[in-house]
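Colleague: Below: sequence and its predicted model.
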Amino acid sequence: MALNSKNSSGGIIAVSTSHKKGTKKKNIEQGLLMENYGLSGDAHSSSETHRQISLLAIESIKKMQNLGLDVNPGDFAENITTNGIELKTLPIGTKLSAGVGILEVTQIGKECHNHCEIGRQVGDCIMPKEGIFCRVITGGKVKVGDEIKII
């Protein structure tokens, strides 16, 4: 049974990167969060944006799977796939510990201007509705199996 936003912790299901924006990401099992930059090796990482890293709950992905879509962690271009916390309900400014790194929520959802590869391939993208974006406050390693916690 999934936890809800009243619970303060959950787990990390996948850590994913891609070398090109707008494409599915590949689970790399572990990565390095870089302070005020993002996930090392990911095309979306930049000190010039408040959207340095993206998160999506496995519960959101399962909604799409229940519609018959063959989708998995990373397919919606999220960097970190979580379980246990209802991410879309977190207020802007919420701080999360992810592995040894600290993240700050900067945006809930996003406007999708053009259908990205994900939208074209699966027919819909849950990221604009249920994904969140963060900036990296404190860097450090993050890996599958780590706890993610509201702090």
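Modeller: Perfect, I can see it now.

Colleague: all contacts plus neighbour counts: C-alpha atoms, from now on.
Modeller: Fine.

Colleague: Tell me if residue 119 really is in a strand.
Modeller: No - membership of residue 119 in a strand is not supported by DSSP: H, G, I helix; E, B strand; the rest coil, which gives helix.

Colleague: tally of neighbours for the closest residue to it other than its chain neighbours?
Modeller: Closest residue to residue 119 apart from its sequence neighbours, by CA to CA, 6 or more residues apart in numbering: residue 125 at 5.1 Å. Residues contacting residue 125 under the criterion other CA atoms under 10 Å number 22.

Colleague: and residue 125, how far is that from residue 146?
Modeller: The gap separating residue 125 from residue 146 is 26 Å, by CA to CA, to the nearest Å.

Colleague: This structure: helices as residue ranges?
Modeller: Here the chain has its helices, by DSSP state H, at 58-66, 117-122, 127-130.

Colleague: how about those in a markdown table, adding mean neighbour count and distance to residue 46?
Modeller: What follows is the helices of the chain, written out as a markdown table (neighbours: other CA atoms under 10 Å; distance: least, CA to CA, whole Å):
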| stretch | mean neighbour count | distance to residue 46 |
| --- | --- | --- |
| helix 58-66 | 17 | 25 |
| helix 117-122 | 16 | 21 |
| helix 127-130 | 18 | 19 |
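
Colleague: One more to weigh against that first structure:
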Amino acid sequence: MRSERPVPAVFAVARDDRHRFTKPLRDEIVLVTGHGIEGDAHAGETVRRRSRFRGTRTEPNLRQVHLIQRELFDELAVEGHEVAPGELGENVTTTGIDLLVLPRGTRLRLGDSAEIELTGLRTPCVQLDRFQPGLMRRLIRRERGGTRLRAGVMAVVVEGGVIRPGDAVVVELPAEPHEALPRV
């Protein structure tokens, strides 16, 4: 019997106009080319958060869109943490795709016209433990060969558009050789 692979799709979308840990779910979000998500506190061409400044406010914002795969929530539930879409601050929750194994420069087409490019892995921070004690440890896996971060991926908007739950996700890998996603 053949097992059908799930079709990659958008499971949920979220945005917040303030810098809060959890983002409220929305019926849709609007991606703006080179800027991020319309109305989201992390949108902008340059770095938005003080913790990310490395000298100037002109550094490119590589964290315009935060994505997490819904399957992570199932894994966390087995480990004792109930987490729902938007609660870890992600803008887009996907299903049917392992975001963490995709190489840097992968492009994702979301819905009819939006396109983003993956820039790196989200680095887990202490706010995770403030949300649920012990959660940060669950999102950092010590494995043979190194540490695996599971807090999602970050991207920049290449082509704007509207994204809604249920929209298809199409993956386009960059030319080889592939480079692993760095921490951003």
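Modeller: Arrived safely. The shown structure was predicted, so the numbers you read here are calculated from the model rather than taken from an experiment.

Colleague: And the TM-score between them?
Modeller: For this chain pair, the superposition-based TM-score is 0.86 by TM-score structural alignment, normalised by the length of the first structure; 144 aligned residues with a CA RMSD of 2.1 Å.

Colleague: picking that back up, wait, the residue nearest to residue 119 of the first structure touches residue 111, no?
Modeller: No - at 11.1 Å, residue 125 of the first structure does not count as touching residue 111 under the criterion of CA atoms under 8 Å.

Colleague: re the thing from before, right, and the helices of the first structure - which one's nearest residue 15 of the first structure?
Modeller: The closest of the helices of the first structure to residue 15 of the first structure is helix 58-66. By CA to CA, the value is 12.2 Å.

Colleague: average gap between that closest one and the second structure?
Modeller: The superposed helix 58-66 of the first structure is, by mean CA distance after the TM-score superposition for the first structure, a mean 1.2 Å from where its aligned residues fall in the second structure.

Colleague: What residues in the second structure pair up with that helix?
Modeller: Using TM-score structural alignment, the residues of the second structure aligned to helix 58-66 of the first structure are 70-78.

Colleague: Would you mind finding the match for residue 89 of the second structure in the first structure?
Modeller: That one, residue 89 of the second structure, aligns with residue 77 by TM-score structural alignment.

Colleague: got the contact list for that match?
Modeller: Applying CA atoms under 8 Å, 6 or more residues apart in numbering to residue 77 of the first structure gives the contacts 16, 17, 18, 22, 23, 24, 25, 54, 118.

Colleague: Name all residues that make contact with residue 81 of the first structure.
Modeller: By CA under 8 Å, 6+ apart, the contact set of residue 81 of the first structure is 12, 13, 14, 15, 55, 56, 57, 58, 73, 74.

Colleague: Against residue 133 of the first structure, how distant is the fifth one?
Modeller: According to CA to CA, residue 55 of the first structure and residue 133 of the first structure sit 6 Å apart.

Colleague: Give me the more crowded residue out of the two.
Modeller: Set residue 55 of the first structure next to residue 133 and count neighbours by other CA under 10 Å: residue 55 wins out with 27 against 24.

Colleague: Any figure for the gap between the more buried one and residue 132 of the first structure?
Modeller: In terms of CA to CA, residue 55 of the first structure sits 5 Å off from residue 132 of the first structure.

Colleague: joint contacts of these two?
Modeller: Common neighbours of residue 55 of the first structure and residue 132, counting by CA under 8 Å, 6+ apart, are residue 87.
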